[in-house]
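*Asks:* sequence plus predicted model, see below.
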Amino acid sequence: PCQLGADDWFGLTEHGMLTSTVADAVVGFSVLAGRRPDKLVPPARLRVGVSLRSPVRGVSPDAPNRDAVAAAGRLLAAAGHDTVPTDPVYPTRLGLQGIATWFAAAAADVRAAGVAPRQLQRRSRRHVTLGEWAQRRGYVREADRTAWRERSVNFFADNSIDLLLTPALAGPPPEAAGWSGRSWLANMSANIRYAPYAAPWNIAGLPSIVVPVGRRPDGLPVGVQFVGPPGSELLLLGVAGQFEMQAPWARHAPGYPRVGTGSPATA
């Protein structure tokens, strides 16, 4: 992994794509890789680990997210792949290290921008203060991230799986209701509890992709996350392509105006 630097949030940030088709994601990935777009081929029979285990203790996926993983398992089977229960072990210290790095990255951004603490919202001041403290205490270390990355890579080999399937989220997104006026603790808790699944693999620097698999009862889209070992980007895109062929998703939200037409989408 690359050296930790404040300019990339100590290794937590990476360029990626948000697309409405797998073909567009392939083009975007190729642009980032500096090469011509690859031609996707259907993956050979895969062994996919399936896990509902949350990286955050006391947090579990709600029914729509559990159903999404079950639906993804059926799509994998229809595509000729095998699924097996496979739960990663998420050490408690991993969460603490990830949070400390998140704090420190925000503090580094504030320093780089030359922003005075008094100019920040109350919740942001707390975040930055804890980030400065975490760095002073030596809680942001490349060795910790490297150790977790090695453990994550070994997880795939030790369990003889090609990919891991998890929920993308644990619940619906928090309501947009004046979070800037709420406490730092309320903001932290809401973010960690509804979206815990991507962080461990982000810290490890492993490739992953989120694929739509339907809608929640409240009408919001629901997706699942696939994670793979280093170099599995095209494999992840290939599986996403199989999902898109078997269960195509709408490219536009209902009622969303199509660009240049002024008319609502019907898809």
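*Replies:* Cool, got the structure.
*Asks:* contacts and neighbour counts: CA atoms only from here.
*Replies:* Will do.
*Asks:* for Ala116, give its distance to Trp184.
*Replies:* 18 Å (C-alpha to C-alpha, to the nearest Å).
*Asks:* and Gln119, by the same measure?
*Replies:* 16 Å.
*Asks:* again with Asn191
*Replies:* According to C-alpha to C-alpha, Asn191 and Trp184 sit 11 Å apart.
*Asks:* neighbour count for the two, which is higher?
*Replies:* Trp184 (17 against 12; other C-alpha atoms under 10 Å).
*Asks:* run a quick check on Leu206 versus Pro230, I expect a contact.
*Replies:* Yes. Between Leu206 and Pro230 there is a contact under C-alpha atoms under 8 Å: 5.8 Å.
*Asks:* out of the two, which sits in the more crowded spot?
*Replies:* Leu206 (18 against 14).
*Asks:* what residues are up against that one?
*Replies:* Residues in contact with Leu206 (C-alpha atoms under 8 Å, 6 or more residues apart in numbering) are 149, 227-230.
*Asks:* what lies in contact with the longest helix along the chain?
*Replies:* Counting by DSSP state H, the longest helix found in the chain is helix 92-113. Applying C-alpha under 8 Å, 6+ apart, the external contacts of helix 92-113 come out as 6-7, 9-10, 55-56, 116, 127-132, 134-135, 139-140, 144, 148, 199-200, 203.
*Asks:* okay, pairing it with this:
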Amino acid sequence: MAAPHELTALEQWQALQRGELSPTELTDHYLDRIEALDPGLGAFVTVTPEAARERARFVEEHVPRTRPLWGLPFADKDLQRRAGVPARFGSRLMRGFVPAESDDLVRALDDAGGVSLGKTSTPEFGLPSYTETLAGPPARNPWDRSRGAGGSSGGAAVAVAARLLPFAPGSDGGGSVRIPAAACGLVGVKPSRGRVPSASGIDALGGLSVAGPLARTVTDAALLLDAMIAPRGGHPQHLFTLRAPGDDAPLLAAAVRGEGRFQLGVMTTSAWDSSYPIEIAPEALAALAVAVDGFAALGHGLEETALEPDDTYAPAFRTIWQAGAAGIPADTPEQEDLLEPLTRWLMRRGRELSARDLAQALTALSAYERSFIRQLSRFDAVLTPALALTPRPLGWYDAGDGERNFAQQVQYTPFTSMVNVSGLPALVLPVAETADGLPMGVQLIGRPGGEATLLALGAQLERRLRWQHRTPPEPGPPSLASNQFDGDFRSNTRF
């Protein structure tokens, strides 16, 4: 049998079910890879080997094999609280914080039979779309370590792309699963608002942030997403009266079958076009063309479409982004000094907002949601570039100028946040590479509750292009440059 990390997550699960691997053996295999390879990549901020081995033994002895993630390793994004494990939120401000209770998503993944190996890195409080912090080393793109991994689920993407994990959960409030998935050559899914009970987005400001999977294949992403939705493999236990439409059939079946013919829109406009100069790189357009040609050859209908200009979107989204930083627990000058310049700027701007400002922004985004869904309603899915530019070099963002930083993020990721505002599902899929070997992907936006259609489309294109068989170079020893940050953020404590 191939080395476990060379198998897909589904193949690893099947090997566990057949008894060819045990949860303990698989956990040890990945812990060894993390210890050897991660110091030069910055995927993890905390590794919990003792707790992981104890958990793997518990799963072997006490957890039914019928659980959907039985024995499969994963890691929590460091915006999620796991009882007894440091939760740093990518910030020097939170150093030393160890929660006493776990978040709902953490408990759901445990209930599904998974084995957490630690915490993956994230930017400060998950606010930027890149994972470069003063509190720890940057998350380096495994395809080119001089490039960033995107964010805010940057560490999760690095870990999966470098085969340090079979898959990983992330969170997506403006593209934070899809951006790093695209930058690192992975499949990333942002579910419909309300689809994942333990991280539905319904209780988030503006309904923006939901949990979703990052994986190497469409079926692996569906495997993890099913477990997020229904941890015990049964009917989802929704925590809110509002939930996404669509049936509760396992999404893995749709991904494995990859069946159906659909009508697709093809779009290169975004919600930001009225407010920022958006230029799409030739590499991004080339990737889109690969996907268009592939879907046409598969027999799908394709039609160009464009969004109506809307100058209300940008100021309303900016308001929500700033308001989201207002609650950061920095109430003294000493605490503010521990924040990064961008976070400090966002927090101060957020605290200057009035209730009227916030209400007007929420009203504008609600109107945009209805408009966006109406404009795309004649399509089964809409195809866009995943990112407008190639993966950005480390240090590309202006950390000291909030306005310029915001513009840079918009110009790199114009196609993602409008999907969060609309509450729709979306899937990012790698389809091509640049002349320098960097992955480039496309995004499919679905109808409300339309994850099964997206997974079926993704599986069809994946079978045709076979991009999932490409692997980044195996990381070598870390360079001195990989550890230039303010303090030793990586936890060496055994949990």
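*Replies:* Cool, got the structure. The shown structure was predicted, so the numbers you read here are calculated from the model rather than taken from an experiment.
*Asks:* what TM-score comes out when they're superposed?
*Replies:* The TM-score (TM-score structural alignment, normalised by the length of structure 1) is 0.85; 253 aligned residues with a C-alpha RMSD of 2.6 Å.
*Asks:* ok so, going back, run through who's touching the next helix or strand after the longest helix of structure 1.
*Replies:* Note on helix 92-113 of structure 1: by DSSP states H and E, the next helix or strand toward the C-terminus is helix 122-136. Outside helix 122-136 of structure 1, the residues that touch it by C-alpha under 8 Å, 6+ apart are 100-107, 110, 117-118, 140, 180, 182-184, 187.
*Asks:* if we use 7 Å, what do you get?
*Replies:* For helix 122-136 of structure 1, contacts defined as C-alpha atoms under 7 Å, 6 or more residues apart in numbering pick out 100, 103-104, 106-107, 117, 140, 183-184.
*Asks:* just the residues you listed now: which is nearest Glu14 of structure 1?
*Replies:* Ala106 (15.7 Å; C-alpha to C-alpha).
*Asks:* now for the closest one: what does it line up with in structure 2?
*Replies:* Matched by TM-score structural alignment, Ala106 of structure 1 corresponds to Ala325 in structure 2.
*Asks:* how about the nearest residue to the residue positioned nearest the centre of structure 1, chain neighbours excluded?
*Replies:* Nearest to the geometric centre of structure 1 sits Ala198, at 3.3 Å (C-alpha atoms, centre = their mean). Sequence neighbours aside, Ala168 is the residue nearest to Ala198 of structure 1 in space, at 7.2 Å (criterion: C-alpha to C-alpha, 6 or more residues apart in numbering).
*Asks:* for Ala100 of structure 1, see how far away the one you found is.
*Replies:* 23 Å.
*Asks:* what of Leu164 of structure 1?
*Replies:* Distance from Leu164 of structure 1 to Ala100 of structure 1, by C-alpha to C-alpha: 26 Å.
*Asks:* list the residues that contact Gly118 of structure 2.
*Replies:* Counting by C-alpha under 7 Å, 6+ apart, Gly118 of structure 2 touches 46-48, 75-76.
*Asks:* now these as JSON lines including neighbour count and secondary structure?
*Replies:* Below are the contacts of Gly118 of structure 2 laid out as JSON lines (neighbours: other C-alpha atoms under 10 Å; DSSP: H, G, I helix; E, B strand; the rest coil):
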{"residue": "Thr46", "neighbour count": "25", "secondary structure": "strand"}
{"residue": "Val47", "neighbour count": "24", "secondary structure": "strand"}
{"residue": "Thr48", "neighbour count": "19", "secondary structure": "coil"}
{"residue": "Ala75", "neighbour count": "28", "secondary structure": "strand"}
{"residue": "Asp76", "neighbour count": "25", "secondary structure": "strand"}
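*Asks:* ok, the residue mapped onto Ser124 of structure 1 from structure 2 to Gly170 of structure 2 distance?
*Replies:* Using TM-score structural alignment, the equivalent of Ser124 of structure 1 in structure 2 is Thr343. Using C-alpha to C-alpha, one gets 21 Å for the distance from Thr343 of structure 2 to Gly170 of structure 2.
*Asks:* do Asp310 of structure 2 as well
*Replies:* 30 Å.
*Asks:* cool, and Trp345 of structure 2?
*Replies:* 25 Å.
*Asks:* for Phe74 of structure 2, same thing?
*Replies:* From Phe74 of structure 2 over to Gly170 of structure 2 (counting by C-alpha to C-alpha), the distance is 11 Å.
*Asks:* okay, the two: which has more neighbours?
*Replies:* Ranked by neighbour count (other C-alpha under 10 Å), Phe74 of structure 2 and Gly170 place Gly170 first, with 32 against 28.
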